[in-house]
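Novice: the sequence isn't on hand, but the structure is:
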């Protein structure tokens, strides 16, 4: 296409007039759904701890009286029942005891409820060395469990599913190698930014520095790349709007749909890149979590024996 003998952007009349093909429903909702669940879990934990603190300040009971004692017993039993989840997962005789998904949910409830009752039992005070060791071991294990749930939620879908999402977005954006033409061909700098982002993140060297960078820095990097793409896209579309004499609503529609396509693509790339990082951190978490569990069991047994002996 030329104007006054000069070449301009090659922009098909129908490109980006309609919305880009939607990502499959399950793929689109997965990250938002995971984040929503995370927020609910964290707010619930914060609310329960805050409520326990308020109740402990009212002076209704002490750790050593009957009420405090039975609250401690209830919390201890709940924490003991936490071991039913690994029992269900790893022992053959327990494989018919229902779906692992529901056992994991119960494990989460017990993992929050048990420590909360123990905190309430203690009235947020420790009176002896063995009680202090048991208390702080429990806090470490509980926090470790929250971290483990965060990582588990991000590796649960599987790498194959995340790669399928990215490949699906590549085809829909026209950025797949098999596609002859990109929906963003009129903005080559945007294409270049997207290709570079994918190359740097999906095909990055596999080491711990890369994993940590992809967990903590990648979301910021993704946002920066999106802002760059949006800026480049705006300039291109403004030029095209003047040359093609678009109506304002056509310009707004094209800009909105192109930005949406870019955002979906960057999200798909980031999720594939982060999957391996979360997977490796999850394996490291398993190694670090188990010793703290053993320490908690030993210190809890010592504490219970000491309470009943003296």
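Specialist: Cool, got the structure. Worth saying up front: this structure is predicted, and the values here are computed from it rather than measured.

Novice: make it CA atoms for all contacts and neighbour counts henceforth
Specialist: Noted.

Novice: what distance do you get for residue 299 to residue 134?
Specialist: According to Cα to Cα, to the nearest Å, residue 299 and residue 134 sit 5 Å apart.

Novice: can you name the element that comes right after whatever helix or strand residue 238 lives in?
Specialist: Residue 238 belongs to helix 218-244 when assigned by DSSP states H and E. Sequence order places helix 248-309 as the next helix or strand after helix 218-244, per DSSP H and E.

Novice: quick one: list the elements packing against that next one.
Specialist: helix 129-155, helix 159-173, helix 188-202, helix 208-216, helix 218-244 (3 or more Cα pairs under 8 Å, 6 or more residues apart in numbering; DSSP states H and E).

Novice: what packs against the third one?
Specialist: Other elements packing on helix 188-202 under the criterion 3+ Cα pairs under 8 Å, 6+ apart are helix 218-244, helix 248-309.

Novice: out of these, which gets nearest to residue 174?
Specialist: Evaluated over the helices and strands packed on helix 188-202, closeness to residue 174 peaks at helix 248-309, with 10.5 Å, by Cα to Cα.

Novice: distance between that closest one and the chain's centre?
Specialist: 4 Å (Cα atoms, centre = their mean, to the nearest Å).

Novice: who touches stretch 63-70?
Specialist: Identification of contacts with stretch 63-70 by Cα atoms under 8 Å, 6 or more residues apart in numbering yields 61, 62, 72, 120, 121, 122, 123.

Novice: list the buried ones in that stretch?
Specialist: 63, 68, 69 (16 or more other Cα atoms under 10 Å).

Novice: so the last one, which state does it fall into?
Specialist: Of the three states, residue 69 takes helix under DSSP: H, G, I helix; E, B strand; the rest coil.

Novice: which residue is nearest the centroid of the chain?
Specialist: residue 154 (5.0 Å; Cα atoms, centre = their mean).

Novice: does that one touch residue 275 like I think?
Specialist: Yes - using Cα atoms under 8 Å, residue 154 is in contact with residue 275, at 7.0 Å.

Novice: included below, for side-by-side comparison, is a second structure:
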């Protein structure tokens, strides 16, 4: 099933990309015109304007994708949906729609944001940008392959297994095991408070290079072949990552909570304005290809 979802998401991404790029290329001249001059380009306006064939179609697709974001929320919180596939798969579609919706909405608007709808648009952009932050924080909460959160006991077991594997496969001795443990142990977490978020970011950026340096040290000391260095680097980096995520788990949970507090109001603002926008659009008879005879 993983391969199926990989293929489907790839096709969906390519599809959205082709639609957006094609529309931008065909309508580039129109999009460069000032607002007052666009209506004078009758054919182009009927195609690329917000109420035009292409523009309106992109708006409908953006709305569908935005509403689709709530499917992930339902999957997380509704009991009858908890057996409907793995949570991490739902998250991947959630991210795809969260990125695609504002891109499609931007082209739908023909790059003109006015009135109340501009509030909805910028709220959608805020949802998308905060979504990237949320995904980053989500990745720092240890989870099973299914996407369910791991217990601290399971994380500690995984860490111990990694250390035993390194000791067995590479013959690491006691002092070097201690060196490995010291390498991955965070220092003075409590006194840093919320600033630990910057330490998490720095650790993510520097972890591989530091693990590589330690792997090189073990290579020279134990005469390991060069082919083993990459594997050892990944194993050391994973061990450090597990320990860091244990250490920073409470902080990440707190920030993740406040992230939800900020993220949700923007999402609900977009939802309300989207419903109003659709209602007003339909009331004026703009129904795209669904014309009433």
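Specialist: Here it is on my side, so go on. Since we're looking at a predicted model, the values are computed, not measured.

Novice: overall similarity of the pair, as a TM-score.
Specialist: TM-score of the superposed chains, computed with TM-score structural alignment, normalised by the length of structure 2, equals 0.64; 246 aligned residues with a Cα RMSD of 4.1 Å.

Novice: circling back: a markdown table for the helices and strands packed on helix 188-202 of structure 1, including mean neighbour count and distance to residue 169 of structure 1?
Specialist: Formatted as a markdown table, these follow (neighbours: other Cα atoms under 10 Å; distance: least, Cα to Cα, whole Å):
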| stretch | mean neighbour count | distance to residue 169 of structure 1 |
| --- | --- | --- |
| helix 218-244 | 16 | 16 |
| helix 248-309 | 18 | 6 |
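
Novice: now those in CSV, with distance to residue 45 of structure 1?
Specialist: Output for those, formatted as CSV (distance: least, Cα to Cα, whole Å):
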stretch, distance to residue 45 of structure 1
helix 218-244, 25
helix 248-309, 20
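
Novice: to residue 141 of structure 1, which of these lies closest?
Specialist: helix 248-309 (6.1 Å).

Novice: show me what residue 67 of structure 2 aligns to in structure 1.
Specialist: Under the alignment (TM-score structural alignment), residue 67 of structure 2 pairs with residue 80 of structure 1.

Novice: ok, now how distant is its match from residue 167 of structure 1?
Specialist: 45 Å.

Novice: which stretches of the stretch 1-150 of structure 1 form strands?
Specialist: Ranges of strands within the stretch 1-150 of structure 1 are 2-3, 6-7, based on DSSP state E, counting those that start in this stretch.

Novice: so which of the ones you listed is the most packed in?
Specialist: Ranked by mean neighbour count, these are led by strand 2-3 with a mean of 10 (mean count of other Cα atoms under 10 Å).

Novice: mind listing what residue 55 of structure 1 touches?
Specialist: residue 120.

Novice: ditto for residue 94 of structure 2
Specialist: 68, 69, 71, 72.

Novice: roughly how far apart are the nearest residue to residue 76 of structure 1 once chain neighbours are set aside and residue 77 of structure 1?
Specialist: Leaving out its chain neighbours, the residue that sits closest to residue 76 of structure 1 by Cα to Cα, 6 or more residues apart in numbering is residue 114, at 6.5 Å. Distance check for residue 114 of structure 1 against residue 77 of structure 1: by Cα to Cα, it reads 8 Å.

Novice: ditto for residue 152 of structure 1
Specialist: 25 Å.

Novice: nearest to residue 209 of structure 1, out of the helices and strands packed on helix 188-202 of structure 1?
Specialist: Across those, closest to residue 209 of structure 1 is helix 248-309 (Cα to Cα), at 9.8 Å.

Novice: closest one of the contacts of stretch 63-70 of structure 1 to residue 239 of structure 1?
Specialist: When the contacts of stretch 63-70 of structure 1 are compared against residue 239 of structure 1 (criterion: Cα to Cα), the nearest one is residue 120, at 65.1 Å.

Novice: can you find the partner of that closest one in structure 2?
Specialist: By TM-score structural alignment, residue 120 of structure 1 lines up with residue 107.

Novice: and what of residue 71 of structure 1?
Specialist: Counting by TM-score structural alignment, the partner of residue 71 of structure 1 is residue 58.

Novice: re the thing from before, can you put the buried residues of stretch 63-70 of structure 1 in TSV and add distance to residue 36 of structure 1?
Specialist: Listed next are the buried residues of stretch 63-70 of structure 1 as TSV, based on distance: Cα to Cα, whole Å:
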residue	distance to residue 36 of structure 1
63	36
68	35
69	36
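
Novice: is it true that residue 134 of structure 2 touches residue 255?
Specialist: No - using Cα under 8 Å, residue 134 of structure 2 makes no contact with residue 255, being 9.4 Å away.

Novice: if we can go back for a sec, the match of residue 67 of structure 2 and residue 309 of structure 1, how far apart?
Specialist: Taking Cα to Cα, one finds residue 80 of structure 1 at 21 Å from residue 309 of structure 1.

Novice: re the thing from before, so residue 152 and residue 77 of structure 1 - more neighbours on which side?
Specialist: Comparing residue 152 of structure 1 with residue 77 by other Cα atoms under 10 Å, the one with more neighbours is residue 152, at 16 against 13.

Novice: now do the same contact list for the counterpart of the more buried one in structure 2.
Specialist: Counting by TM-score structural alignment, residue 152 of structure 1 corresponds to residue 138 in structure 2. Residues counted as contacts of residue 138 of structure 2 (Cα under 8 Å, 6+ apart) are residue 256.

Novice: ok, now how distant is residue 138 of structure 2 from residue 112 of structure 2?
Specialist: For residue 138 of structure 2 relative to residue 112 of structure 2 (Cα to Cα), the value is 34 Å.

Novice: residue 28 of structure 2 now?
Specialist: Look at residue 28 of structure 2 and residue 112 of structure 2: by Cα to Cα, they are 14 Å apart.

Novice: got TSV for the strands of the stretch 1-150 of structure 1, with distance to residue 192 of structure 1 too?
Specialist: Below are the strands of the stretch 1-150 of structure 1 laid out as TSV (distance: least, Cα to Cα, whole Å):
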stretch	distance to residue 192 of structure 1
strand 2-3	24
strand 6-7	21
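
Novice: looking at those, which is nearest to residue 199 of structure 1?
Specialist: Judging those by Cα to Cα, what sits closest to residue 199 of structure 1 is strand 6-7, at 30.5 Å.
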